[in-house]
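Need a 3D model of the sequence below.
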Amino acid sequence: MNSIIGAHGTAGVVQTALRMPLPLREKLKAEAKTLGRSLNTHIVMRLSEEPEEATAQK
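All right, here's what the predicted structure looks like:
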C-alpha cells in the first residue's frame, strides 16, 4: 500500500476532520482500493494533483 508518510514519521502532517457526502466517500474508497491506496492517501494525492492530472483520471 502506498503511503504519504515518509521515513521521518508524521512531522509536518496535520490531522483534519472532513465532512463529505456518503456517495463521494464511497467513490473515493473504490478508487483508492483499485489503486492500492488507503482512503487518506488517495484523498491527499488527489488534492495535491495539478488540475490537468485530475481531469485526465476521469
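
For the rest of this, base every contact and every neighbour count on C-alpha atoms.
OK.

show me where the chain has helices.
In the chain, the segments counted as helices under DSSP state H are 22-35, 39-48, 51-57.

Next, the second sequence, to be compared with the first:
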Amino acid sequence: MAKPKSNNVQVNISIPSEWKIQLENLARIYSVEEGETVTFLDLMRRGIQEKYQLRDKDNE
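Predicted structure coming up:
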C-alpha cells in the first residue's frame, strides 16, 4: 500500500547565525522541560503558529 501524502511543504529561509545559536539553546531547555526532543525548527514552527494564530486542519 502506498504511503499517504503529507500536506506539508518545505520552505528554505536564512536566519542570522546568532538566532540559530539562541534557538538551539532554547530548544535544549525546552527539551529538558518537556521530556522530549525539541529542535530549533520546532521552536520556529511554534512561534509562527502562535504569532499568526494558525491551526492545522487536523486540529480544527
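
what's the TM-score for these two chains?
Overlay of the two chains. TM-score (TM-score structural alignment, normalised by the length of the first structure): 0.60; 43 aligned residues with a Cα RMSD of 2.1 Å.

Which among the helices of the first structure is found nearest to Val13 of the first structure?
helix 39-48 (11.0 Å; Cα to Cα).

Return the most buried member of the helices of the first structure.
Stretch with highest mean neighbour count among the helices of the first structure: helix 39-48 (a mean of 15; mean count of other Cα atoms under 10 Å).

Run the chain-centre distance for that helix.
Offset of helix 39-48 of the first structure from its chain centre (Cα atoms, centre = their mean, to the nearest Å): 2 Å.

Just tell me the aligned range of that helix in the second structure.
Mapping helix 39-48 of the first structure onto the second structure (TM-score structural alignment) gives residues 40-49.

how much does stretch 17-25 of the second structure stray from the first structure?
For stretch 17-25 of the second structure, the mean distance to aligned residues of the first structure following superposition is 0.8 Å (mean Cα distance after the TM-score superposition for the first structure).
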